[in-house]
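Engineer: Could you look at this predicted model? Sequence included:
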Amino acid sequence: MDLSLLDSEETEKMVNYLRSKKHPVYDGCMFPKFPTLLDGPEQHMEAIRNFDSKETDILLCTFPKSGTNWVYETVSMILQGDSQYTQDTKVNRMMETINLDQLSDQPSPRFINTHVAFRHIPKKHVDNGYKIIHVLRNPKDVMVSLYNHCRNDPCAVCIEEDFPGKWDDFIQDMCENKHNFYGGFFNYEREWEKAKQTKAVTNVHTVFYEDLKKNPVAEVERLAAFLNKELSPQLMEDIADKCSFTKLAEATRSGQKGEDMVAKFSENKTNFIFRKGTVGDWKNWFTVAQNEMFDQLLDRELKDSNLQFTYTL
């Protein structure tokens, strides 16, 4: 279905339909209510796992709200060799949201993205050592960003389960991993860490959200090197500037990147993908007690991990 063709009445019906549905579950992971997964996620998830990757494919893997749109646009500019905004959005190349046949006729290099857990990404891509970009963000800011996203995304909110509820309810829910989108943050990142340590996956470029925020030009340079693209210093600066949170958000909202489909389906008719784009906003949301609870969770979940996150800049 081409959502851009729906009129306002049809859009409202679609939003209400999505809000009323339960979240699909597969292999211990809860998913947003994407139409591709609603009638039973097994077939589509198996199709992702068995996807016929090409050597030139580049796969962007992130837990939700870790900077996916930011890195998607940055890499797209690097690949096209200029700082013009793309007229595409990452959802049109997101494996769990689309009919995978849509990717068949795409020219190389195909830049594809997904939030699915490591064990669910295309086996051929992993086994053959094709390029992967993995982006991480500190979990406290992820929780805040995910909450605000879920409140406005009809694919994430669920009336029947009163989810996401108020912030107090949501953070308790996340700590207990009740609504464990893509398996939950800690399971997701630990699985990636183990895959890297055991060499189950090899050709991976790791990006931290906070590093991209702190040193955007240096991170663009690292990405370009990984992608074997030679860019001038001026172009790397231009890409970093055009992909800054403020400018990318404005380009999306103003139509420079095409019609803003997110705003069309949002509960409050705004683009919930772009909210603040800062590091440390969690301090404005976590109470002292919630922060202590979450720190105890961090200690338990990461006690045998080498993962280190930056919580303030």
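Structural biologist: Cool, the structure landed. Numbering: from 1, shown residues only.
Engineer: alpha carbons only for contacts and neighbour counts from here, please
Structural biologist: Fine.
Engineer: how long is stretch 196-208 end to end?
Structural biologist: 15 Å (CA to CA, to the nearest Å).
Engineer: how far does it sit from the chain's center?
Structural biologist: Stretch 196-208 has its C-alpha centroid displaced from the chain centroid by 18 Å (CA atoms, centre = their mean, to the nearest Å).
Engineer: Kindly report the same for stretch 36-46.
Structural biologist: 19 Å.
Engineer: Also stretch 247-261?
Structural biologist: Put simply, stretch 247-261 sits 18 Å off its chain's centre (CA atoms, centre = their mean).
Engineer: What of stretch 285-303?
Structural biologist: With CA atoms, centre = their mean, you get 23 Å for stretch 285-303.
Engineer: now swap in stretch 144-163 and tell me
Structural biologist: Counting by CA atoms, centre = their mean, stretch 144-163 is centred 15 Å from the centre of its parent chain.
Engineer: quick one: buried residues of it?
Structural biologist: Within stretch 144-163, the residues scored as buried using 16 or more other CA atoms under 10 Å are 144-147, 149-158, 163.
Engineer: Excluding residues flanking it in the chain, which one is nearest Leu212?
Structural biologist: Spatial nearest neighbour of Leu212, excluding adjacent residues (CA to CA, 6 or more residues apart in numbering): Glu219 at 5.7 Å.
Engineer: For the nearest residue to Val207 once chain neighbours are set aside, which residues are in contact?
Structural biologist: Leaving aside its chain neighbours, Val207 sits nearest to Val135 (4.7 Å; criterion: CA to CA, 6+ apart). For Val135, the contacting residues are Leu60, Cys61, Thr62, Phe63, Ser66, Gly67, Thr68, Thr206, Val207, Phe208, Tyr209, by CA atoms under 8 Å, 6 or more residues apart in numbering.
Engineer: how close does Val135 get to Lys33?
Structural biologist: According to CA to CA, Val135 and Lys33 sit 23 Å apart.
Engineer: try this one side by side with the last:
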Amino acid sequence: MSESGNVYQADEITDDDVTRFTDDAGNTVEYVEYDGLHQPLYELKLGAVPDFRSNIKRIQGMACRESDVFICAYPKSGTHWVWEITRMLVKGTTEYEKESKETVTNEFHLPKEFDTIPSPRVFNTHLPFRHLPKDIARRKCKMIFIQRNPKDVAVSFFNHTKNFDYLFYNGDWEHYLKLFLSETIFYQGWFQYTKEWEAVIADNPPIDFLTLYYEDLTKDPLAEIAKIGTFLGVPFDNTFVAAIAEKCSFKNLKTANVSKEYSFSSNQQIDVGLMFRKGKVGDWKNWFTVSQSEEFDNVYRNKMKDSNFQYTFSLV
């Protein structure tokens, strides 16, 4: 159920529609697949968000506005952080948004639910570019793509699944990591997602993209916030940037969001404060064994060998 009170009716689901992955410990993950995306079956049964199988087509046909901004990132890569910063910049305020970012997550709603939102609208999404509105190119919307080193992404996403049971997985870290590396994971695998976006950015020069790195934003938030402001073409000065950096520090954002709740269904309340865990660069070192890190590095080198993206895995 969205904050507007909607419970989304899934399309007909037969057993043939359900894909099941079972890890080495016998934990089974159930998805409904659509065009390379894996949507948790439990999420669909809750009526938590619209069925991807029909809603992706609606999203692709959504009418955009020239002032629309899209924050695009793989889950647990800093989406909320950059969304809040961007919203403050375009609105010219350091006040926190009263509603959660999930109210403007494209895949969590029907496009018509966004019609009454005043401009400029700042959306966020974990979808690949091919599933976003075709109108983005025509309207020349601003696109911000966020990157984060995949070891920290894996750890953060694993802990996220422990807080939100609608996400699908009840196994331990060891077996989750194998799923992550095999790319049988919520939405789609990190490697596939990232390589797709890299190709899109390279092949679509008319579209205005800004690529950010979570680690850069952590290391030098003032410079990165100013970079976003310049990209958006909005007025700002050093004082405003500093104020945004303070309000959007990890500690302050987590505190500001503790009281927010997002209703995913009539029996599923999401405490948005749980979206924030540590926010540290290099926390993966507290989770990966030496052999797990080596295995990850081997997969990474193989799958990302043709990529020009460069990641920072530690700031110390």
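Structural biologist: Yep, that arrived. What you are looking at is a predicted structure, and each value in this text was computed from that prediction instead of being measured.
Engineer: ok, back up a step: the residue nearest to Leu212 of the first structure pairs with which position in the second structure?
Structural biologist: Applying TM-score structural alignment, one finds that Glu219 of the first structure aligns to Glu224 in the second structure.
Engineer: For that match, give me its contacts.
Structural biologist: Leu212, Asp216, Leu217.
Engineer: Let's see that with 10 Å instead.
Structural biologist: When contacts are counted by CA atoms under 10 Å, 6 or more residues apart in numbering, Glu224 of the second structure touches Val82, Leu212, Tyr213, Tyr214, Asp216, Leu217, Thr218, Thr230, Val241, Ala245.
Engineer: got it, and Arg138 of the second structure?
Structural biologist: By CA under 10 Å, 6+ apart, the contact set of Arg138 of the second structure is Cys64, Arg65, Glu66, Pro206, Ile207.
Engineer: from these, which would you call buried?
Structural biologist: The neighbour-count criterion (16+ other CA under 10 Å) marks Cys64, Arg65, Glu66, Ile207 among those as buried.
Engineer: what about the second one, distance to Asn159 of the second structure?
Structural biologist: Think Arg65 of the second structure. Per CA to CA, Arg65 of the second structure is found 36 Å from Asn159 of the second structure.
Engineer: and stretch 150-162 of the second structure, how far from the first structure on average?
Structural biologist: Compared with the first structure after fitting, stretch 150-162 of the second structure has a mean deviation of 0.4 Å; criterion: mean CA distance after the TM-score superposition for the first structure.
Engineer: all helices for the first structure, in order.
Structural biologist: Counting by DSSP state H, the segments of the first structure that form helices are 8-20, 35-38, 42-49, 68-80, 123-127, 139-152, 167-176, 185-197, 209-214, 216-226, 233-242, 245-254, 261-265, 288-301.
Engineer: quick one: the fifth one to chain centroid distance?
Structural biologist: For helix 123-127 of the first structure, the separation from the chain centroid amounts to 20 Å (computed by CA atoms, centre = their mean).
Engineer: Could you give me the buried positions within it?
Structural biologist: By 16+ other CA under 10 Å, the buried positions in helix 123-127 of the first structure come out as Lys123, Lys124, His125, Val126.
Engineer: and Ser232 of the first structure, what pairs with it in the second structure?
Structural biologist: By TM-score structural alignment, Ser232 of the first structure lines up with Asp237.
Engineer: Could you tell me how many residues sit around its match?
Structural biologist: Applying other CA atoms under 10 Å, we find 9 other residues in the vicinity of Asp237 of the second structure.
Engineer: residue contacts, it?
Structural biologist: Going by CA under 10 Å, 6+ apart, Asp237 of the second structure touches Ala226, Gly229.
Engineer: Repeat that for Asp260 of the first structure.
Structural biologist: Applying CA under 10 Å, 6+ apart to Asp260 of the first structure gives the contacts Ser4, Thr89, Ala251, Thr252, Arg253, Ser254, Thr270, Asn271.
Engineer: mapped onto the second structure, which of these hold?
Structural biologist: Mapping those onto the second structure (both residues aligned by TM-score structural alignment, their matches' CA atoms under 10 Å) leaves Thr89, Thr252, Arg253, Thr270, Asn271 still in contact.
Engineer: before we move on, back to that, could you export the contacts of Asp260 of the first structure as CSV, including distance to Tyr17 of the first structure and neighbour count?
Structural biologist: As requested, the contacts of Asp260 of the first structure are exported to CSV (distance: CA to CA, whole Å; neighbours: other CA atoms under 10 Å):
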residue, distance to Tyr17 of the first structure, neighbour count
Ser4, 17, 11
Thr89, 24, 17
Ala251, 30, 17
Thr252, 26, 22
Arg253, 25, 19
Ser254, 28, 12
Thr270, 19, 17
Asn271, 20, 21
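Engineer: Just flag the most distant two among those residues.
Structural biologist: Ser4 and Ala251 (18.3 Å; CA to CA).
Engineer: where's Ala47 of the first structure relative to Lys124 of the first structure, distance?
Structural biologist: From Ala47 of the first structure to Lys124 of the first structure the distance is 12 Å (CA to CA).
Engineer: Also Val135 of the first structure?
Structural biologist: Applying CA to CA, the value for Val135 of the first structure to Lys124 of the first structure is 21 Å.
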